[in-house]
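**Student:** Turn this into a structure:
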Amino acid sequence: MLRQLFRRAALALGATACLALAAPLSLAQPAPKAGGTALIALIQEPGSFNRFLTGQTGALLGRMVVEGLFDPDEQGNYLPLLAAQLPTQANGAVSADSLSVRYTLRPGLKWSDGQPLTSADYVFTFEAYRNPASTPAGDAITPAWQQIESVTAVDALNFVVKMKRPNPGYLELFNIVLPKHKFDSPVLTQVHAQSRLPLGTGPFVVKEWRTGDAIVLVRNPHYRQAGKPYLDQIVLKIIPNREVAMQGLLRGEVDTLFFPTTGDLPTLIKAQKEGNPIEIAMQGSKSWVEWLWLNNTSNGDAKRPHPVLGDPAVREAMDRAINRQQIIDQVFGGLGQLTGSFLYSGWAAVDIPATPYDPSKASQVLEAAGWKKGADGVRVRNNVRASLRFQTISGDRTRELYQQLIQQNLKDVGIEIKIQNVPSTVLFGGYKDGGLMKRGNFDIAMSRDGYVVDPVVWAGKFTTPQIPSAEHVEGLNFMFYSNAEYDRVVDQAATMVDMAERRKLYTQAARRFAADRPALPLYSSAWGTAWSRRLGGVKSVSWNGIWAQSADWYIAK
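**Tutor:** A predicted model of the protein is given here:
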């Protein structure tokens, strides 16, 4: 069935793709040759490729289309991409008081339609960001952006950003840029053409987006690197069932998969050892953690605590009742690490051990808080049953396995868990679309998330101003967590340049978060990427995945 799906996609794209699919595999990687089509299995369809409007999936895949001023290397050090240099106080681009930053573009950059990229586009992007009619989300909703006072073009290649206060995240600004010439006014929403079909400076252009079916990218004829990209096209085939997508990769019908989970890795490693024509790059546990997001409110109403999860004792008991090591050992073959900190990577990492598995202590905590077991074994307090919905993306058999382990762990201490998985578009949908997490219409949700390089954006997601509402639909605080102390230290850290002082503040934030338990970390993912040997030029950089290097991909014939 999957082979037929991809054959139809290839036929629709022309004979080149069909020939590429039929090309024999070779262990030797020849010199890059232009032409051909790469096929990517996409389990979760993004809402947009425009990083102004999208979060994790769309932002990462969008790297093939839309580029930022800077890009982190494998060690997390920022390097110039569209920028000519890194602005610093040493080179005079950052003022002594850190309130002014001059950004300089590389000369000769063009949009994918051939129009020049200039500083006017960055001024326009800021105007669109601050326009009340726009609906920025994802990378645009960060403390770094919120601290901009003004953006002024000096000339075609230089623009100056004035800050309201010192802004340590200034290198994370403008990883998105909008083409001024494609807008009648500085307003961008999900319905604008630049949402799904954005112009960019990246190696590829979105040619077609068939909702629920496929996204077709074609070579950008105005890409800044001569002779690149090598591929003619990249087709992202939407396959909501992870098992079907995995089998497609193992059979050579798919060139790569977005994203293999930790649970996929044992299968991939075993398949490679058995001779399947795939490559695997392991990246350790630098970036991603699997989380249980706990709804702290009653259906997103900040004035009403959740009838069960609003009790800190229940959250503590859940934390103690879950056997995380069992998940790592039984589901992931030992791949993964335990962590108790929401700041677990990079310079700001805070070493907080994972809560030990202790169901007896969990039961004691619940008893002391007045949660008594009923005749059916489910705890009750004030006529409220400790019964919770538990949701993640449907069709993910690996997650379903450890959902069942968690379900049993919590049953053992008197908490009833009802697994009700749903499609990603339902769980992670926008506020106006009735997304369960945005609306607070859930109890426990499970997903993988993390931060890139600097924790300023990640920590800011969990502050009170980030709580979603009808007036703030772009909010990212899906736990509806609100703590004044946490807000204060995270806000201070977002305005300090001194790294030592920032680390102290983030340590306070991490300890506050761990004590409140608005979300529970399950494990730090062993992260890897797998791709077919017919696809050459693939590199895996932990912060970006393989997508930022798509210009180097080629068909290894």
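**Student:** Could you use CA atoms for every contact and neighbour count after this?
**Tutor:** Noted.
**Student:** Which residue ranges of the stretch 101-250 of the chain form strands?
**Tutor:** Here the stretch 101-250 of the chain has its strands, by DSSP state E, counting those that start in this stretch, at 148-153, 158-163, 204-210, 214-219, 233-238.
**Student:** Double-check Pro175 against Gly68; I have them as touching.
**Tutor:** No Pro there; residue 175 is Asn. Yes: contact criterion CA atoms under 8 Å: Asn175 and Gly68 qualify, at 3.5 Å.
**Student:** in the stretch 401-550 of the chain, which spans are strands?
**Tutor:** 416-419, 444-450, 519-524, 528-532, 535-536.
**Student:** In CSV: these, plus mean neighbour count and distance to Gln75.
**Tutor:** Compiled in CSV, the strands of the stretch 401-550 of the chain are given as follows (neighbours: other CA atoms under 10 Å; distance: least, CA to CA, whole Å):
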stretch, mean neighbour count, distance to Gln75
strand 416-419, 19, 39
strand 444-450, 19, 16
strand 519-524, 25, 18
strand 528-532, 24, 16
strand 535-536, 22, 23
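**Student:** Turn the ones you listed into a markdown table, including distance to Gly169.
**Tutor:** Below are these laid out as a markdown table (distance: least, CA to CA, whole Å):
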| stretch | distance to Gly169 |
| --- | --- |
| strand 416-419 | 39 |
| strand 444-450 | 17 |
| strand 519-524 | 25 |
| strand 528-532 | 28 |
| strand 535-536 | 35 |
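**Student:** For the stretch 251-400 of the chain, which segments are assigned as helices?
**Tutor:** Assigned by DSSP state H, counting those that start in this stretch, the helices in the stretch 251-400 of the chain fall at 265-273, 312-321, 324-332, 359-368, 397-412.
**Student:** Can you name every helix or strand that the fourth one contacts?
**Tutor:** Packing partners of helix 359-368 (3 or more CA pairs under 8 Å, 6 or more residues apart in numbering; DSSP states H and E): helix 312-321.
**Student:** quick one, the helix it packs on and strand 519-524 angle?
**Tutor:** Put simply, helix 312-321 runs at 10 degrees to strand 519-524, going by axes from the mean of the first three to the mean of the last three CA atoms, to 10 degrees.
**Student:** Taking helix 312-321 as reference, get the angle to the longest helix seen in the chain.
**Tutor:** Counting by DSSP state H, the longest helix found in the chain is helix 499-516. Orientation check (the same axes, to 10 degrees): helix 499-516 against helix 312-321 gives 100 degrees.
**Student:** for comparison, sequence B:
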Amino acid sequence: MKLKTLLMGAIATTALVPAAFAAGHEGERGRDGQVNIIYWQAPSILNPYLSGGTKDIESASLVIEPLGRYDENGALVPYLAAEIPTVENGGVSEDLTSITWKLKEGLVWSDGTPVTSADVKFTADYCMHPEGGCAQGAKFDGVTNVEAIDDLTIKVTFSQPQPNPYGPFMGGQSPIIQAAQFADCLGAKAPECTEANFNPIGTGPFVVTDFRPNDVIQMEANPNFREEGKPAFASLTFKGGGDATAAGRAVMETGEFDYAWNMQLAPDVLAKMAEGGKGTPIAAFGTLVERIEMNLTNPSPDLPPETRATVAEPHPILSDERVRRALSMAIDRELLVEVGYGQAGRPTCNLVPAPALYASDNTECLTQDLDGARALLDEAGWTDSDGDGVRDKDGMKLSLLYQTSTNAVRQDFQALIKDWWSQIGVETELRNLDASVFFGGDPGSPDTFQKFYADVEMYANNFDGTDPQAYLSAYRCGNEPKPSSQWQGENINRFCDPEYDALLDELARTGELDKRGEIAKKLNDMLTKDSMTIVPLVDRGRVSAASNTLGGVILNTWDSELWNVADWYRIKE
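**Tutor:** Got it, this is the predicted structure:
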């Protein structure tokens, strides 16, 4: 059982990077002055363990780093670690029950204090605390012990063989936090540590000088960064808010910003912006899937929060698989791609669309079938008894609240899907929420995607690296966001199936790559094809925009998009 077979570094991605980006650079740290980044979803916290939102994870990646990352091809590369542990180099035990990491020598935090194995162990204790509600808990699935062997050595032990032991401390979703700074922030106290959560001490190329949640972050070069001459920029502004259109214009038309994330815009809009001559769109496919999650719990405001968080009170409409399937059948995914993404999108029926090893051959959702959807609703007992165009059953209207974040493409999708659902007798109320709030993870807000106070909601996310085990583990029973977990957790729709959990356990025990692929496909199909708990819509190519004067940018779909910001520099005229 060779672990190296899991390191699939040959996964291909396509990055549309201007040739000028390949130019070399060298010199003093901070030599190129200021760089400006805009994310139209504004960060609300700089602690990935308290937020599953991409904008929070990626902004934090400028400051705090993991032991290793995934490069643009999905290969594992060391960052704070001296090397990636494998069976061959002795870092992974022959029986696959432990992995031992070695820190690079001489690492220091931005405050000048040494980075030690105690910080790594603390990070695990922080996320694994039973009262902490860690948003990245699936990364530590199966971990029984994390031990600091010496100042530079950390041993992670698993409850059973782990063919893919790179969950903890790998990728932007699982960085190392400083034990001294977060010492009093364990468990239920975690959200209360505002200073640490907003201004983490890190090892990355930049340090925070001012953080205004849901607005702007000011940073400057980390004077203690381990690589000489990096970063090239002395200061960085990370602007949040607005919309994708304004962000794209700020890079490609006005040149006000150097980098804009997530250009979720229609193809013709992007092409027009690029004519501005200041910047260029860059794109790559990975595992980012726009999907609809079906709420399996009753979101009624008349129920207490604990009940709304679990399947103790099933959803009065969507608990019926036939209704969920009918809603999926009514959707024309090809048209969604044409309207929203063009060549940067592909219709999909899968939650895990890549790598090919793990992608199910399920394609039955790709054909819209309105008549079939109507027949299913008839079978489920939903009929239009009063002729008003909306089906009803036992005195209840077939009416759904459909929420997502504010975004032009998403609102186009909502309008189209509402129309298709109306054609099968479903009444739909649309709600869109500011992305900074929707993805913010504030336990006091009723409008987060984790609380899911709606019937269906639409968003996209993906996973670090090329192995989907931790991603699929998100839907394990008990992993739902709830009051006791500070509303953190990855099982957003509250799916729970013991057979699914048993398959997850089998995946964790399986080392042979083809068999891992078979199991992952079954898990994907249980969530999508078999149950329609998750309704995938579009396999989205990640599209961003970079200034024509910004060098070193390599778009990465397998990790934080800002993974190599230390290598960015200004192209001289």
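**Student:** How alike are these chains, TM-score-wise?
**Tutor:** Here the TM-score for the pair of chains, by TM-score structural alignment, normalised by the length of structure 1, is 0.89; 525 aligned residues with a CA RMSD of 2.2 Å.
**Student:** rewinding a little: relative to Ala510 of structure 1, which of the helices of the stretch 251-400 of structure 1 is closest?
**Tutor:** Nearest to Ala510 of structure 1 among these is helix 312-321; the distance by CA to CA comes to 16.0 Å.
**Student:** average offset between the closest one and structure 2?
**Tutor:** Aligned to structure 2 and superposed, helix 312-321 of structure 1 gives a mean residue distance of 0.9 Å (mean CA distance after the TM-score superposition for structure 1).
**Student:** what range in structure 2 matches that helix?
**Tutor:** Aligning helix 312-321 of structure 1 against structure 2 (TM-score structural alignment) gives residues 321-330.
**Student:** Pull the residues that contact that stretch.
**Tutor:** 294, 317-318, 365, 367-370, 372-374, 376-377, 380, 420-421, 424, 531-533, 535 (CA atoms under 8 Å, 6 or more residues apart in numbering).
**Student:** Please indicate which of these are buried?
**Tutor:** 294, 317-318, 365, 368, 370, 373-374, 376-377, 420-421, 424, 531-533, 535 (16 or more other CA atoms under 10 Å).
**Student:** Just put the helices of the stretch 251-400 of structure 1 in a markdown table and tack on distance to Trp458 of structure 1.
**Tutor:** Below are the helices of the stretch 251-400 of structure 1 laid out as a markdown table (distance: least, CA to CA, whole Å):
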| stretch | distance to Trp458 of structure 1 |
| --- | --- |
| helix 265-273 | 26 |
| helix 312-321 | 22 |
| helix 324-332 | 23 |
| helix 359-368 | 29 |
| helix 397-412 | 23 |
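**Student:** Please identify the most buried of those helices.
**Tutor:** Each of the helices of the stretch 251-400 of structure 1 was scored by mean neighbour count; the highest is helix 312-321, a mean of 23, by mean count of other CA atoms under 10 Å.
**Student:** can you give me the angle that one makes with helix 359-368?
**Tutor:** Using the same axes, to 10 degrees, helix 312-321 of structure 1 lies at 170 degrees relative to helix 359-368.
**Student:** Return the distance of helix 312-321 of structure 1 from the chain's centre.
**Tutor:** Put simply, helix 312-321 of structure 1 sits 27 Å off its chain's centre (CA atoms, centre = their mean, to the nearest Å).
**Student:** now swap in stretch 159-167 of structure 2 and tell me
**Tutor:** With CA atoms, centre = their mean, you get 21 Å for stretch 159-167 of structure 2.
**Student:** likewise stretch 517-528 of structure 1?
**Tutor:** Worked out by CA atoms, centre = their mean, stretch 517-528 of structure 1 lies 14 Å from the chain centre.
**Student:** Just tell me the aligned range of it in structure 2.
**Tutor:** Taking TM-score structural alignment, stretch 517-528 of structure 1 hits residues 532-543 over in structure 2.
**Student:** again, but for stretch 65-75 of structure 1
**Tutor:** Taking TM-score structural alignment, stretch 65-75 of structure 1 hits residues 63-73 over in structure 2.
**Student:** Can you give me the buried ones in the matching stretch?
**Tutor:** For stretch 63-73 of structure 2, the neighbour count (16+ other CA under 10 Å) marks Val63, Ile64, Glu65, Pro66, Leu67, Gly68, Arg69, Tyr70, Asp71, Glu72, Asn73 as buried.
**Student:** Which of the three states applies to the second one?
**Tutor:** What it means is Ile64 of structure 2. coil (DSSP: H, G, I helix; E, B strand; the rest coil).
**Student:** wait, isn't it in contact with Phe198?
**Tutor:** No: Ile64 of structure 2 lies out of contact with Phe198 (CA under 8 Å); the separation is 11.9 Å.
**Student:** all helices for the stretch 1-150 of structure 1, in order.
**Tutor:** Using DSSP H, counting those that start in this stretch, helices in the stretch 1-150 of structure 1 cover 2-13, 15-22, 56-61, 119-130, 143-146.
**Student:** mind giving me JSON lines with those and columns for distance to Ser387 of structure 1?
**Tutor:** Converted to JSON lines, these look like this (distance: least, CA to CA, whole Å):
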{"stretch": "helix 2-13", "distance to Ser387 of structure 1": "39"}
{"stretch": "helix 15-22", "distance to Ser387 of structure 1": "50"}
{"stretch": "helix 56-61", "distance to Ser387 of structure 1": "30"}
{"stretch": "helix 119-130", "distance to Ser387 of structure 1": "41"}
{"stretch": "helix 143-146", "distance to Ser387 of structure 1": "37"}
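**Student:** Figure out which of those helices is closest to Asp213 of structure 1.
**Tutor:** Of those, nearest to Asp213 of structure 1 by CA to CA is helix 2-13, at 9.3 Å.
**Student:** Can you list the helices and strands that that closest one packs against?
**Tutor:** Helix 2-13 of structure 1 packs on helix 15-22, helix 242-250, going by 3+ CA pairs under 8 Å, 6+ apart.
**Student:** and the angle from it to strand 233-238?
**Tutor:** 140 degrees.
**Student:** what's in contact with helix 2-13 of structure 1?
**Tutor:** Taking CA under 8 Å, 6+ apart as the rule, helix 2-13 of structure 1 contacts Ala17, Cys18, Lys237, Val244, Gly248, Glu253.
**Student:** Burial check on Leu11 of structure 1, number of neighbours?
**Tutor:** Leu11 of structure 1 is flanked by 12 other residues according to other CA atoms under 10 Å.
**Student:** That one and Ser532 of structure 1: what is the separation?
**Tutor:** 20 Å (CA to CA, to the nearest Å).
**Student:** Next: Met437 of structure 1.
**Tutor:** 35 Å.
**Student:** before we move on, what about Leu109 of structure 1?
**Tutor:** In terms of CA to CA, Leu109 of structure 1 sits 32 Å off from Ser532 of structure 1.
**Student:** what's the answer for Met318 of structure 1, then?
**Tutor:** When distance is defined by CA to CA, Met318 of structure 1 is 41 Å away from Ser532 of structure 1.
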